[in-house]
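A.B. asks: next input, structure requested:
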Amino acid sequence: MNASVRELMTLFDLEQLENNLFRGQSQANGQQSVFGGLVAGQALLAASKTVPTDRSVHSLHAYFLRAGDFTKPIVYDVDRIRDGRSFTTRRVNAIQHGRPIFSLAASYQVEEEGVAHQVPMPEVAGPEGLENDEAARQKLVARLPEQYREAFLQDRPVEFRPVTPRDPISSQPEPPLREVWFKVVDSVDADPMTQRALLAYCSDFGLMGTAMLPHGMNFWQPHVQCASIDHAMWFHGDFRIDEWLLYRSESPFAGGSRGMNFGSIYRQDGTLVASVAQEGLMRLHRSDSPAA
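C.D. replies: Sure thing, here's the model as predicted:
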């Protein structure tokens, strides 16, 4: 198995401390805090481990409360709120240094038949032949501040291929729309519960940046402060995280130092498998302020 994928799967091998307590390891990925997608994915997996196997997660709603410490493990405290005939509800607090850094609520349902419809997948070029993110990063690294370069070039367990390549360092305003193919770069032999936790992990990559596009903002600008505020997902169908998925995201609004983003995730055959929503902090500081 690819080394970066092996490390990713180790992060999603939670240690059970008690009936409702789990511990997951952190990881440094070039940010000053734990990657939000990792906390979301681990929290969802912790909740799922307390749910009967005849029902699967259909939605999650979460808030990022504090920056996580990537040098320390994270404890997940699961509250078994309700076990009904059809639906199960769980609440999870992610804890570091005695304080919650993240809070998640998730709902599970037994499989049922019903009417169905979906918005068609947009007509875009397939992933084959598109430039992968590793090649793009090699072209861009020399333009980054030196302190970011090593993390920017490190091997990643998830490959991204944008339908329309963009310069992520550019300050040129662009429409608030992204379409990116992605998948884990090696075979993942995991149950559907873990597959959905891994999708929650992947769903946080690049989503908040969609709202930044019309304003010429990027994560490396010293006067820009960015952070995820909340995150919601709805799971519609099965998929494999090691097969190509299309992530289409758009931002209908930004204001009050916050940007709103919505995303749709499709299998390559056009099946809509998940919907995502996230609001993020997009704060501009004066170039001479302490925060900058």
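
A.B. asks: CA only for contacts and neighbour counts going forward, please
C.D. replies: Fine.

A.B. asks: next, name the residue at the spatial heart of the chain.
C.D. replies: Using C-alpha atoms, centre = their mean, the residue of the chain that lies closest to the mean C-alpha position is residue 204, 2.2 Å off.

A.B. asks: give me the nearest residue to that residue, chain neighbours excluded.
C.D. replies: residue 37 (5.0 Å; C-alpha to C-alpha, 6 or more residues apart in numbering).

A.B. asks: look up how far residue 178 lies from that neighbour.
C.D. replies: 18 Å (C-alpha to C-alpha, to the nearest Å).

A.B. asks: run a quick check on residue 233 versus residue 62, I expect a contact.
C.D. replies: No: the criterion here is C-alpha atoms under 8 Å, and residue 233 misses it with residue 62 at 9.0 Å.

A.B. asks: which neighbours do those two share?
C.D. replies: Residues touching both residue 233 and residue 62 (C-alpha atoms under 8 Å, 6 or more residues apart in numbering): none.

A.B. asks: quick revisit: element containing the residue nearest to residue 204?
C.D. replies: Taking DSSP states H and E as the criterion, residue 37 maps to helix 36-48.

A.B. asks: so after that helix, what's the next helix or strand?
C.D. replies: strand 55-64.

A.B. asks: how many neighbours does residue 138 have?
C.D. replies: The number of residues packed near residue 138 is 12, by other C-alpha atoms under 10 Å.

A.B. asks: and what of residue 17?
C.D. replies: 12.

A.B. asks: sec struct for the closest residue to it other than its chain neighbours, please.
C.D. replies: Of all residues not flanking residue 17 in the chain, residue 23 sits nearest, at 6.9 Å (C-alpha to C-alpha, 6+ apart). Look at residue 23: counting by DSSP: H, G, I helix; E, B strand; the rest coil, its state is strand.

A.B. asks: counting neighbours, which bits of stretch 158-175 end up buried?
C.D. replies: Neighbour counts over stretch 158-175 (16 or more other C-alpha atoms under 10 Å) mark 158, 159, 160, 161, 162, 163, 168, 169 as buried.

A.B. asks: repeat that for stretch 110-125.
C.D. replies: Buried, per 16+ other C-alpha under 10 Å, within stretch 110-125: residue 121.

A.B. asks: one more to put side by side:
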Amino acid sequence: MNESLKELLDLLDLEQIELDIFRGRSPEERIQRVFGGQVAAQALVAAGRTVPSGRDVHSLHAYFIRPGDPSIPIVYNVERVRDGRSFTTRRVVAVQHGKAIFTMSASFHAPEPGVEHQAAVRPVVPDPETLPTFQDRMHELVGDDPQWKDWLSKPRPVDARYASPLTFEALKDPGLRSPETNVWFRCDAELPDDPLLHVVLAAYASDFTLVDTILLAHGLSWGASNIMGASLDHAMWFHRPFRADDWLLYAQESPWSGGARGLARGQMFTASGDLVVSVVQEAMIREIQR
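C.D. replies: Modelled structure (predicted):
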């Protein structure tokens, strides 16, 4: 297990400071704001720790309200909205500087039998082992450019393999501009069997590339275009058990953008084709006037 994954698992092991109150921290990096996937993952951990055993999260709905400050801890307040016979509902508010920066409602469900179908089909893409890592792919594009060198050299907790163009490639080639992207990802180490941990790690990873589908349609790229962006809200549905240390294909698309906002949605499939997670996110995309 690389040090970056160890650090992420440590970040997700929240400190309980009072009944239904937890405290999380951010990585020691020079970043302006907390990564949204981190806040969502930590909030889900906080909610899950107040839920009776045997109930798995099946959905979450979250709003990003203010940028998180990575230099101070985040306090997560959990409200026990309902404990029913089959479903448990929790509401989480993340607080910094005395103000809410993030809210989430999460629902947990005790397993029970029911009718089953799956209309979604996993896209046909190359196997992940045949694809270069994200770092290797970017290195081919930027070479030894000092602007990117330090960022690309950092170890990452999640191994991502793109089966479609990067935004940086679409920036240079208009023929690659399409509001769709397919990314294989996994945590590259064997993880404990705790189902909540695998769901939390998928929530963490879900925020990495989803907004890129909006940028791809317009030939825009983070760090190379005059844009700023931020997640506004985020919703996930967890359909069946899966493991975050096995390869998952994240098929993503953006059906619309306008008015400084864009909508993106994604589906996570196992390598065998089972649909395990559905995701929808709206993001702010603004052009910066210089």
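
A.B. asks: before we move on, the earlier item: got the angle for the helix holding residue 37 of structure 1 vs strand 55-64?
C.D. replies: 140 degrees (axes from the mean of the first three to the mean of the last three C-alpha atoms, to 10 degrees).

A.B. asks: surely residue 68 of structure 2 and residue 33 touch.
C.D. replies: Yes: with contacts defined as C-alpha under 8 Å, residue 68 of structure 2 counts as touching residue 33 at a distance of 5.1 Å.

A.B. asks: the more surrounded of these two?
C.D. replies: Set residue 68 of structure 2 next to residue 33 and count neighbours by other C-alpha under 10 Å: residue 68 wins out with 24 against 13.

A.B. asks: shouldn't the more buried one be within a helix?
C.D. replies: No: per three-state DSSP, residue 68 of structure 2 lies outside any helix segment and is coil.

A.B. asks: how close does it sit to residue 24 of structure 2?
C.D. replies: 12 Å.

A.B. asks: swap in residue 180 of structure 2?
C.D. replies: For residue 180 of structure 2, the distance to residue 24 of structure 2 - C-alpha to C-alpha - is 34 Å.

A.B. asks: which stretches in the stretch 151-292 of structure 1 count as helices?
C.D. replies: 192-203, 209-212 (DSSP state H, counting those that start in this stretch).

A.B. asks: let me know which of the ones you listed is the nearest to residue 277 of structure 1.
C.D. replies: helix 192-203 (9.5 Å; C-alpha to C-alpha).

A.B. asks: and that closest one, how far out from the chain middle?
C.D. replies: Between the centre of helix 192-203 of structure 1 and the centre of its chain there are 9 Å (C-alpha atoms, centre = their mean, to the nearest Å).

A.B. asks: matching residues in structure 2 for that helix?
C.D. replies: Mapping helix 192-203 of structure 1 onto structure 2 (TM-score structural alignment) gives residues 195-206.

A.B. asks: mean shift of that stretch relative to structure 1?
C.D. replies: With mean C-alpha distance after the TM-score superposition for structure 1, stretch 195-206 of structure 2 departs from structure 1 by a mean of 0.7 Å once superposed.

A.B. asks: ok, and the closest non-adjacent residue to the counterpart of residue 288 of structure 2 in structure 1?
C.D. replies: Under the alignment (TM-score structural alignment), residue 288 of structure 2 maps onto residue 285 of structure 1. Leaving aside its chain neighbours, residue 285 of structure 1 sits nearest to residue 223 (4.9 Å; criterion: C-alpha to C-alpha, 6+ apart).

A.B. asks: again with residue 274 of structure 1
C.D. replies: Nearest one to residue 274 of structure 1, counting by C-alpha to C-alpha, 6+ apart, is residue 235 at 4.5 Å.

A.B. asks: check for me that residue 5 of structure 1 belongs to a helix.
C.D. replies: Yes: looking at residue 5 of structure 1 with three-state DSSP, it is inside a helix.

A.B. asks: ok so, going back, now render the buried residues of stretch 158-175 of structure 1 as a markdown table, adding distance to residue 190 of structure 1.
C.D. replies: A markdown table is the format used below for the buried residues of stretch 158-175 of structure 1 (distance: C-alpha to C-alpha, whole Å):
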| residue | distance to residue 190 of structure 1 |
| --- | --- |
| 158 | 16 |
| 159 | 18 |
| 160 | 21 |
| 161 | 23 |
| 162 | 26 |
| 163 | 28 |
| 168 | 33 |
| 169 | 36 |
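
A.B. asks: among those, which one sits closest to residue 121 of structure 1?
C.D. replies: residue 163 (13.4 Å).

A.B. asks: please identify the most buried of the helices of the stretch 151-292 of structure 1.
C.D. replies: helix 209-212 (a mean of 26; mean count of other C-alpha atoms under 10 Å).

A.B. asks: and that helix against structure 2, how far off on average?
C.D. replies: Mean deviation for helix 209-212 of structure 1: 0.9 Å (mean C-alpha distance after the TM-score superposition for structure 1).

A.B. asks: centre of the chain to that helix, how far?
C.D. replies: That offset, for helix 209-212 of structure 1, works out to 14 Å (C-alpha atoms, centre = their mean).

A.B. asks: contacts for that helix, please.
C.D. replies: In contact with helix 209-212 of structure 1 (C-alpha under 8 Å, 6+ apart) are residues 176-178, 218, 249-254, 259-261, 282.

A.B. asks: out of the residues you listed, who's nearest residue 192 of structure 1?
C.D. replies: residue 249 (23.8 Å).

A.B. asks: what do we get in structure 2 for that closest one?
C.D. replies: Aligned partner of residue 249 of structure 1 by TM-score structural alignment: residue 252.

A.B. asks: with adjacent residues omitted, what lies nearest to that match?
C.D. replies: residue 266 (4.1 Å).

A.B. asks: so the one you found versus residue 162 of structure 2, what's the distance?
C.D. replies: Counting by C-alpha to C-alpha - residue 266 of structure 2 and residue 162 of structure 2 are separated by 14 Å.

A.B. asks: residue 184 of structure 1 contacts residue 243, correct?
C.D. replies: Yes: in this structure residue 184 of structure 1 lies within contact range of residue 243 using C-alpha under 8 Å: 7.4 Å.

A.B. asks: tell me how far the match of residue 288 of structure 2 lies from residue 109 of structure 1.
C.D. replies: 45 Å.

A.B. asks: give me the more crowded residue out of these two.
C.D. replies: residue 109 (19 against 14).
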